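Chemist: for reference, the sequence and a predicted model appear below.
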Amino acid sequence: MTADVDSERPGERPDRGARDVSGGYELFRDDWGIPHLRAADAHTLARAQGHATALDRAWQLETERHRVLGTSASHLGA
C-alpha cells in the first residue's frame, strides 16, 4: 500500500476505504479516516498498527527533523 502525501484535499487519506492484505493484515479506513486493523495474530497486528501510525505521522517526523537541524523556517515556508 502506498500513501500519496499530496492528496487533492487537505486531510483526505488516499487509502480511505482501501483494504490491504499483502502484509498479512487488513487495513481499512472509515469515512472519518480512522484505521481499522485485522490480523491473524498479535505480532502481525502490532506491525499493522505501526504501519498505520507511520502513514499518519510521517509529516511529524519530517517536521521534528527540521527542528533539530535548525531549518524549520525554510521547511515551513518562512
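Modeler: Cool, got the structure. Numbering: from 1, shown residues only.

Chemist: only C-alpha atoms for contact and neighbour calcs from this point on.
Modeler: OK.

Chemist: what number of residues lie near T44?
Modeler: 15 (other CA atoms under 10 Å).

Chemist: what helix or strand is it on?
Modeler: Using DSSP states H and E, T44 sits within helix 42-69.

Chemist: which of the residues in the helix or strand following that helix are buried?
Modeler: From helix 42-69 onward toward the C-terminus, using DSSP H and E, the following helix or strand is helix 72-76. Using 16 or more other CA atoms under 10 Å as the test for burial, helix 72-76 gives S72.

Chemist: run through the neighbouring helices and strands of helix 72-76.
Modeler: Helices and strands touching helix 72-76, by 3 or more CA pairs under 8 Å, 6 or more residues apart in numbering; DSSP states H and E, are helix 42-69.

Chemist: next, the one to line up against it:
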Amino acid sequence: MTPEERLDAKVANEKAEILATLVNGVAGGTVLGGIITPIVVTKQLDLWWGGVSIGGAVLLHLIARLILHDLQLEE
C-alpha cells in the first residue's frame, strides 16, 4: 500500500467514525426526547411513543455500527 493509499484509507476511516458518532448521538437524543423528557414533564410514559423512540434509537445505533463495519484497512 502506497503512502497516498494509506492516507486516503485513514481519511475515509476518520470520516466514517465521525459519521457513526453523529448517528449514535442522534440515537441518544431520540431516547432523551422520546422517553426521558415526557417522564420529567408529565410524570408518566406513553408506552406507544416510548416504544417508537426505543425502536428508532436501536435502528440508528445499528446504522452507526454498519458504518463502522465498513472501515478500510490501513496497513
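Modeler: Cool, got the structure. What you see is a predicted model; the values in this text were computed from it and never measured.

Chemist: what's the TM-score here?
Modeler: For these two chains in superposition, a TM-score of 0.36 is obtained (TM-score structural alignment, normalised by the length of structure 2); 45 aligned residues with a CA RMSD of 4.2 Å.

Chemist: thinking again about what came up before, for the helix holding T44 of structure 1, which helices and strands make contact with it?
Modeler: strand 25-29, strand 35-39, helix 72-76.

Chemist: TSV please, covering the ones you listed and showing distance to L55 of structure 1.
Modeler: Listed next are these as TSV, based on distance: least, CA to CA, whole Å:
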stretch	distance to L55 of structure 1
strand 25-29	12
strand 35-39	10
helix 72-76	20
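
Chemist: which of the ones you listed sits closest to A54 of structure 1?
Modeler: Closest to A54 of structure 1 of the helices and strands packed on helix 42-69 of structure 1 is strand 35-39 (CA to CA; 11.9 Å).

Chemist: show me which helix runs longest in structure 2.
Modeler: helix 3-31 (DSSP state H).

Chemist: tell me what that one is packed against?
Modeler: Under the contact criterion of 3+ CA pairs under 8 Å, 6+ apart, helix 3-31 of structure 2 touches helix 47-69.

Chemist: for the helix it packs on, enumerate the helices and strands it packs against.
Modeler: Checking 3+ CA pairs under 8 Å, 6+ apart, helix 47-69 of structure 2 ends up next to helix 3-31.

Chemist: how many degrees apart are the helix it packs on and helix 47-69 in direction?
Modeler: Angle of helix 3-31 of structure 2 versus helix 47-69, following axes from the mean of the first three to the mean of the last three CA atoms, to 10 degrees, is 170 degrees.
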